[in-house]
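Colleague: Below is the sequence, then the predicted model.
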Amino acid sequence: MRILRQAVAALMLWALFVVPAKAAGLIRDADVEYALTQLAAPVLRAAGVPSNLRVLVIDDPSLNAFVADNQHIFLNSGLIMKLGSAEALQYVIAHEAAHISNGHLARRAGNARAARTAAGLGMVLAAAAAASGAPSVATGIAAGSQSAALRQFLAHTRAEESSADATALRSLLRAGIDPRAALEVHDIFRGQEALSATRQDPYMRSHPLTRDRMRAAQGFVAGNAGQTRRDPGAAYWFDRAQGKLSAFLRAPSWTLRRANSSLSPDIALMREAVAHHRSSNLKKSLAAIDRALAMRPKDALYLELKGQILLESRQFGPAVQVYAAAAKMAPNEALILGGLGRAQLAAGDPGAALAVLERARARDFRDPRILRDLAVAYAKTGQTGMASLVTAERYALQGRLEDARLHATRAEAQLPRGSGPWRRAEDVLSATRHLR
């Protein structure tokens, strides 16, 4: 019971981290997340933080990045698309990881145990809202929370930022990454200090930039010139992540005009496939992704994109086949398994979908789409109690606590008393009562 309650508490805490003030939400994409994992890996090793720390993308065009716990780094899509090199993105990741390794989160929170209380959860939500660029929303959320702890959590002192800068630069050097990337990042925000607070990017408000920080970075770079070399693999994954994001977030015409500027021909074809798909041209979209797959036939992530194109074009049978092939190549990738289950549901096979979606949920309980589809699969196979339970967990993940309580109550009434699923429903009810 204690383990289950801790799991639900973690679920609720995650929900509070990722409910952005603008309701933008997370961008969950297997390709983008894999690329970020590849870029982050050498930096995290050099920084001495847990290797399973995840880098996730918030759908927000502003320039921002932040950490809210010691397991996740959040990057706004706008910042990823603005940066000009893999090394610049790795510096941002290194800087945020430094706040974790240097113990800044613990000091800002005051007491780590506060995060397990309702007030602590409210504090973290307010912090995430403020970091996402909505201080007025953060103010409203903070009402009733520990305001002193909130102020401490949001406080970015010059000492902390200088410390994080120095640690990030050393991490880059240990990882063999050119520390000049720090200058590129700082330069993006040059001039922001002259703007009014309402016109500044959220990163400026949560990561104050000073001339002293720029001079310190320049001094470090001057003293360590020529000790690194460019990593073609990092450049490839940066271009792929940036290309995938921009293809889905910018107009198709914009993408088609710029696709050929991609670092690799397969990335150009992937971008073209997405642009044609968003223009409802299935024939051209499939032709482009098939050409990319001809160049990288064992790339499960390109297969996953082809499955998505087919599924969203209502080609359900072919989508199942393609997703199944991708899942065979990457059997532990939750987002690919989720896509396969979604396609199986659309093709009218809820039984097969149920098994696949449970595998996906076991690997990543944080994706509301997986939980939504899993609830549908349970409902279509006549398991209404389980459908209510998974729906309750999805609403808890999204911060919809009243809806979570309603569906958890329904699940509790239908599930065998004392069973594992019944205890999960009880834990949702317990967590939502404390968060009222």
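Modeller: Structure's in. What do you need?
Colleague: contacts and neighbour counts: CA atoms only from here.
Modeller: Fine.
Colleague: Could you find the closest non-adjacent residue to E393?
Modeller: A404 (6.6 Å; C-alpha to C-alpha, 6 or more residues apart in numbering).
Colleague: in the host helix or strand of that neighbour, what counts as buried?
Modeller: Using DSSP states H and E, A404 sits within helix 401-414. Using 16 or more other C-alpha atoms under 10 Å as the test for burial, helix 401-414 gives 401-412, 414.
Colleague: So which of those is the closest to Y302?
Modeller: A404 (35.5 Å; C-alpha to C-alpha).
Colleague: Presented hereafter is structure B, for comparison with structure A:
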Amino acid sequence: MAASLSHALKTCAGFAAAASAAVLLSVSDASAQSMIRDAEIEDSLHVYTAPLLTAAGLTPADIDLYIINDDSINAFVSNGQNIFVHTGLILAADNPNELLGVLAHETGHIAGGHLARSREAIGQSMGVSLISIGLGVLAIAAGAPDAGAALISGSQAFAMGNYVRHTQVQESAADQAAMQYLERTGQSGQGLVDFFNENMRPYEFMMRRAPPYLITHPYSSDRVESLRVRVEEQPHHDATDSAENLRRFAFMQAKLVGFLRTEAQTLSRYPTSDTSQPARYARAVAYYRASQLDLARGELNVLIAEDPNNAYFQELMGQILFENGRAEESIPYHQRSNDLAPNQPLLQINLARALTAARGRAGADAAVPLLQAAIDREPDNAFAWRELAQARNQQGNESLAELASAEQNFAIGNFPAALNFAERARRGLARNTPSYQRSVDIVTFSSTQIRDMDRERRR
């Protein structure tokens, strides 16, 4: 994984969840969670969601998907058109149709404009809270301190009660929209019903004991029954998962288990007696993580022999070799992965860093176009900018290396470091060039951000 699971855990700062499919009592928050980058899993999720987004009247290229390393069973939409999927959700699903049902639900939130409406609802709820506080103050002034205190102390509950009624309506609307998108794409909505039944309904007793103003979602039994009746009426109710969807799902789960679980847990789920490709894949990852390189390569060699055109088998072999100090040996595998799955930024970065590490200046010359192509597709990829800084440094171009370091820090919100590198880059770059102008832009914006943060701290 490339920036692999073991190397690409980074903070998703600034994202706050606004609409969630599987959360039980409250809105989720991704601000302190880690994000996983993996070309194969991201590709599968995009393949799954593209038809649903099209059915909802959305443009798939406009929607970003993120994988959150979290065992909780959750997915949510945040900051416009961003779908976040927890690893726990992918591993908890029993089949692709269940995962597709949740993705269709999140698509319903985006198509319904629920994020913008949630902001309006929050504003309206605050108005209710302020009215309650005002009435409490008036009651105290009128000689009824107990009543006034009750109104003031209950203002938050009034606000939350008003807000959760809004979110419950949104969740029900997203459920119904999901069923429609699945039907339009020739898929069954049964997966969503089954997923709710298996993963949410067991916790309903907890929801019913919680204060009503904390329950942002309808009761699971109500959701399941409402969906079940509609789904069973649809022409594609009995549709089954395609062979391709099943294949992608099996490899997603195998890869996540191999990277996120212990070797013992992986072998328990995928014993050596299981010679299927997903099982070998999971064991190869688990052996690699346990530094049992011969076993890892043994499993991968079988997989590559069986399917030499699988880009991700090639990628994993390249990663194993690279991370064990054999950068030159890794290059043919990374090159092959790029040939088989062209224009994937993470695969391009893998090949570029192997070239730079193995071949110095000559490798850097070959790496720079790859990294620039990756950055063109993902301008905020801090890992790509870091590798570009190293490649530029190998080329002896210090100013462009410093500009790349400025971009790296700018992408992760480290504005003091971005300012420092951009200032140094600006001094060495020729004026009236795009690189010079970019360094000026970073200096200007970073300076403003630093001043604003200082002002906030003083407050």
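Modeller: Cool, got the structure. Keep in mind that this is a model prediction, so the values were computed, not measured.
Colleague: Let me know the next secondary structure element after the helix holding A404 of the first structure.
Modeller: By DSSP H and E, the next helix or strand past helix 401-414 of the first structure is helix 420-434.
Colleague: neighbours around G219 of the first structure, how many?
Modeller: G219 of the first structure has 11 neighbouring residues, counting by other C-alpha atoms under 10 Å.
Colleague: Just give the nearest non-adjacent residue to L39 of the first structure, would you?
Modeller: A234 (5.8 Å).
Colleague: again with M295 of the first structure
Modeller: D266 (6.7 Å).
Colleague: what residue of the second structure matches up with the one you found?
Modeller: Using TM-score structural alignment, the partner of D266 of the first structure in the second structure is Q277.
Colleague: now do D178 of the first structure
Modeller: Checking TM-score structural alignment: D178 of the first structure goes with S188.
Colleague: That match sits in which helix or strand?
Modeller: Per DSSP H and E, there is no helix or strand for S188 of the second structure.
Colleague: Tell me which residues touch it, please.
Modeller: N97, M179, L182, V231, H236, H237, D238, A239, T240 (C-alpha atoms under 8 Å, 6 or more residues apart in numbering).
Colleague: switch the cut-off to 10 Å
Modeller: 97-98, 100-101, 179-182, 231-232, 234-241 (C-alpha atoms under 10 Å, 6 or more residues apart in numbering).
Colleague: about what we covered before: under the alignment, what does the residue nearest to E393 of the first structure map to in the second structure?
Modeller: Match for A404 of the first structure (TM-score structural alignment): A418.
Colleague: can you pull the contacts of the residue positioned nearest the centre of the second structure?
Modeller: Closest residue to the average C-alpha location of the second structure: Y66 at 1.6 Å, with C-alpha atoms, centre = their mean. Residues in contact with Y66 of the second structure (C-alpha under 10 Å, 6+ apart) are 12, 35-38, 42, 45, 75, 77, 82-86.
Colleague: In a markdown table: those, plus neighbour count.
Modeller: Below are the contacts of Y66 of the second structure laid out as a markdown table (neighbours: other C-alpha atoms under 10 Å):
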| residue | neighbour count |
| --- | --- |
| C12 | 17 |
| M35 | 22 |
| I36 | 26 |
| R37 | 22 |
| D38 | 20 |
| E42 | 17 |
| L45 | 20 |
| A75 | 27 |
| V77 | 30 |
| N82 | 19 |
| I83 | 23 |
| F84 | 23 |
| V85 | 27 |
| H86 | 22 |
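Colleague: and the two most separated of these?
Modeller: D38 and V77 (19.6 Å).
Colleague: The second structure: which residue goes with A234 of the first structure?
Modeller: That one, A234 of the first structure, aligns with N245 by TM-score structural alignment.
Colleague: got it, and A159 of the first structure?
Modeller: Checking TM-score structural alignment: A159 of the first structure goes with V169.
Colleague: burial of that match, as a residue count?
Modeller: There are 13 residues near V169 of the second structure, going by other C-alpha under 10 Å.
Colleague: any idea how far it is from G57 of the second structure?
Modeller: With the distance defined as C-alpha to C-alpha, to the nearest Å, V169 of the second structure ends up 21 Å from G57 of the second structure.
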